[in-house]
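Asker: predicted model and sequence below, questions to follow.
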Amino acid sequence: MSRPRLPQTPAWWFDGSTPPLWARAIAPLYAGAVALRRLAYRRGLLRPRQAGVPVVVVGNLIAGGSGKTPLVLAVVERLRAAGWTPGVASRGYGREDAATPRWVEAGMDAALCGDEPLLISHASGAKVRVDRDRAAAAIALAAAGCDIVVCDDGLQHYRLARDIEIEVQDARRRYGNGLLLPAGPLREPLERAADCALRVLNLGVAADDAAAACAGEWPMRLGIGELRPLVGGRGLPLAAFAGQRVHAVAGIGEPERFFSMLRDAGIGVVPHAFPDHHVYTPADFEFGSQLPVLMTEKDAVKCMAFVQPGWHAVPVAAQLPEAFWQALLGRLPQPLP
């Protein structure tokens, strides 16, 4: 089911202001469509497709970013360490010719597969399949030799049968005003979260401890890795840029989180925020001053055709308690030898 699309995150979703009348008028219609679709699957009028292998869905209830991609990468890594051969299914949001399923390959243009699938493929080395029908993507991955599928996003894609659902929530934004699209950021009602086996709270980089996590939530911190120069050379710690001014580029769900991370490291940030899934061109980097450029890995994979010296990707890795991984693995069968 398609959902209303807005060009950027509306301010009223998260700032406490009253949504406009048109958004409040449409929200009940959207809520009715969501409820009818969910009821159709519960009553058996629509049936999910089985992939033939276990399926782990990583998703969120709100529109926009919440930290799914770092968690997907961490899940793939931990499953591989436990003896599984994971593959990743994704819609490939924002890609050209979205009706065409594709295998994500090294060096592929992000316009063909989507920025997040390209990053996941590059960072994990796992097989990644993009298809707007995630069930078909999961079946293709199983046929290609993957014995477990991690679905990047897809809590609302009921066509794909799943064994485990993991909800990811941003600690700062939570559920916003708690209203359904387009009056608020919710794709489904809040009670949908109770259906998820595991609920992860993304505390970001600056989190001191797990105090922000409530009962039933697993805290996730983001650790910063070595900065990767996009035109060769050795990696650098983020501290190497402390005391310097840099152009900071972020086309993600919440760019301010990236900028704050750099400021907390003592870096002078000249911020350049772009819409999530933005398609970059060289003109976007005509900043008028020759400063180092720091960007997220998700942005970097879309700029490789025109990168310049002094541009760096800032990698982050999800860090969760060991008990979370035991809880995840404990819900899965043992991988076949």
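Answerer: On my side now, so go ahead. Numbers count the residues shown, from 1 in each chain.
Asker: going by C-alpha atoms from here, please, whenever you check contacts or count neighbours.
Answerer: OK.
Asker: top helix in the protein by residue count?
Answerer: helix 21-42 (DSSP state H).
Asker: can you list the buried residues in it?
Answerer: Burial within helix 21-42, assessed by neighbour count using 16 or more other Cα atoms under 10 Å, is assigned to 24, 27-28, 30-31, 34.
Asker: check it against this one:
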Amino acid sequence: MALAQKLEQAWYGDGRTPGWTYPLSWLYAGVTGLRRTLYRRGWRRSVRLPVPVIVIGNITAGGTGKTPLAIAVAQGLRERGFNPGVVSRGYGGRQREPLLLDDKPSPQQVGDEPSLIRSQGIPVAVGRDRPAAARLLIAAGCDVVIADDGLQHYRLARDVEVCVIDAVRGFGNGRLLPAGPLREPLMRLATADIRVCNGGERMGAYPMKLTGGEACSLTDDTCQPLTAFTGQRVHAVAAIGHPARFFDSLRAYGILPVEHAFPDHHAFVPADFNLGDDLPVLMTDKDAIKCRRFAQPGWWRVPVRAELPAELFDALASRIRYSASPAG
């Protein structure tokens, strides 16, 4: 069994936590704690931008639905009169210098998640220097910056913190990396301004549900209901933080997935799809955006959108209006 699988079983299941992870977890706790203290006491300075900043992130490793939430927040704020843009580190891409994405970005260059967000018509900038990348959005006319996966990036000052919680996996064994899945201690959750629970309900958190129901061809963008695959075996491909969520969503439609889980942000090549038969291939939107250039007939993406209560977007709009006012 691969190391990543062993650790995940220890984090979220009944697997045994390897002894060597404990000292590394203590070291991780010391380093991250020191870093937080340096910023909190002003010994390291955060960069304050001239527009409100919303950071969206989590305190656990792996996928919790941050990117669908970032898209939904951008769309919700746009409906309320704002012109938001998203800043990202561009994980998985080659781009290092700040870059404002055009209409057809290369996922290999800028990363899969920024490319997916840009495909929704949302302005996106990437770069290792996130404050510099965010300034490109401001120069392009954005009046709100949304930082995708920015909760632990303290160099960028924020006006609102949104923390996403996975309702199914929760916080696992409650330990810090690598002995557990936590990026920060559980107490960090209490300091976030807004909490969102993906896939269920939690006291003090807004509920979020990922919905879809369609499959769209990678070769010609025709779409059909997912129920068209009910009762069929398909190859299910996922290179996301929590592939099981995608596989389970297909089973909910009566589809029989042959599971192909890859590491998060995997750079797909045609050889990855030498699957030995002609069964349909279904994949997430995040993965499809990396496979379009060599897609074949019978390959389908399964888009999802985040459904959230309007009260969440109203609360965000109220907070950023206050932070943008002279009194704020």
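Answerer: Received it, and whenever you're ready, just let me know what you need. Only a predicted model underlies this, so the values are computations on that prediction, with no experimental measurement involved.
Asker: if we can go back for a sec, any chance of the buried residues of helix 21-42 of structure 1 in JSON lines, plus distance to residue 58 of structure 1?
Answerer: What follows is those, written out as JSON lines (distance: Cα to Cα, whole Å):
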{"residue": "24", "distance to residue 58 of structure 1": "29"}
{"residue": "27", "distance to residue 58 of structure 1": "25"}
{"residue": "28", "distance to residue 58 of structure 1": "27"}
{"residue": "30", "distance to residue 58 of structure 1": "23"}
{"residue": "31", "distance to residue 58 of structure 1": "22"}
{"residue": "34", "distance to residue 58 of structure 1": "19"}
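Asker: in those, find the pair that's most separated.
Answerer: Within the buried residues of helix 21-42 of structure 1, 24 and 34 form the most distant pair, 15.8 Å apart (Cα to Cα).
Asker: hmm, back to that, average gap between the longest helix of structure 1 and structure 2?
Answerer: Helix 21-42 of structure 1, aligned to structure 2 and superposed, deviates on average by 1.0 Å (mean Cα distance after the TM-score superposition for structure 1).
Asker: where does that helix end up in structure 2?
Answerer: Counting by TM-score structural alignment, helix 21-42 of structure 1 pairs with residues 19-40 of structure 2.
Asker: all helices for structure 2, in order.
Answerer: Using DSSP H, helices in structure 2 cover 3-12, 21-40, 66-79, 107-110, 112-118, 130-139, 243-251, 285-291, 310-324.
Asker: between those helices, which gets nearest to residue 273 of structure 2?
Answerer: Closest approach to residue 273 of structure 2 among these is made by helix 285-291 (10.1 Å; Cα to Cα).
Asker: what's the offset of that closest one from the middle of its chain?
Answerer: A distance of 14 Å separates the centroid of the chain from that of helix 285-291 of structure 2, by Cα atoms, centre = their mean, to the nearest Å.
Asker: same question for stretch 31-41 of structure 2.
Answerer: With Cα atoms, centre = their mean, you get 24 Å for stretch 31-41 of structure 2.
Asker: ditto for stretch 61-74 of structure 1
Answerer: With Cα atoms, centre = their mean, you get 3 Å for stretch 61-74 of structure 1.
Asker: what residues in structure 2 pair up with it?
Answerer: Under TM-score structural alignment, stretch 61-74 of structure 1 corresponds to residues 59-72 of structure 2.
Asker: pull the residues that contact the matching stretch.
Answerer: 56-58, 86, 113, 117, 120, 122, 146, 148-149, 151, 163-166, 171, 181-186, 188-189, 198, 210, 240-242, 304-307 (Cα atoms under 8 Å, 6 or more residues apart in numbering).
Asker: same thing but at 6 Å, please
Answerer: Outside stretch 59-72 of structure 2, the residues that touch it by Cα atoms under 6 Å, 6 or more residues apart in numbering are 166, 181-184, 241-242, 306.
Asker: just those now: which is nearest residue 267 of structure 2?
Answerer: Nearest to residue 267 of structure 2 among the contacts of stretch 59-72 of structure 2 is residue 241, at 14.0 Å by Cα to Cα.
Asker: counterpart of the closest one in structure 1?
Answerer: Per TM-score structural alignment, residue 241 of structure 2 is aligned with residue 253.
Asker: and for residue 316 of structure 2?
Answerer: Matched by TM-score structural alignment, residue 316 of structure 2 corresponds to residue 328 in structure 1.
Asker: cool, residue 93 of structure 2 as well?
Answerer: Using TM-score structural alignment as the criterion, residue 93 of structure 2 maps onto residue 95 of structure 1.
Asker: residues near the spatially closest residue to residue 238 of structure 2 that is not a sequence neighbour, how many?
Answerer: Sequence neighbours aside, residue 261 is the residue nearest to residue 238 of structure 2 in space, at 5.2 Å (criterion: Cα to Cα, 6 or more residues apart in numbering). By other Cα atoms under 10 Å, the residues close to residue 261 of structure 2 number 18.
Asker: structure 1: which residue goes with residue 261 of structure 2?
Answerer: With TM-score structural alignment as the criterion, residue 261 of structure 2 matches residue 273.
Asker: so what's residue 86 of structure 1 closest to, chain neighbours aside?
Answerer: residue 148 (4.9 Å).
Asker: got it, and residue 117 of structure 2?
Answerer: Once flanking residues are discounted, residue 117 of structure 2 sits nearest to residue 71: 6.3 Å by Cα to Cα, 6+ apart.
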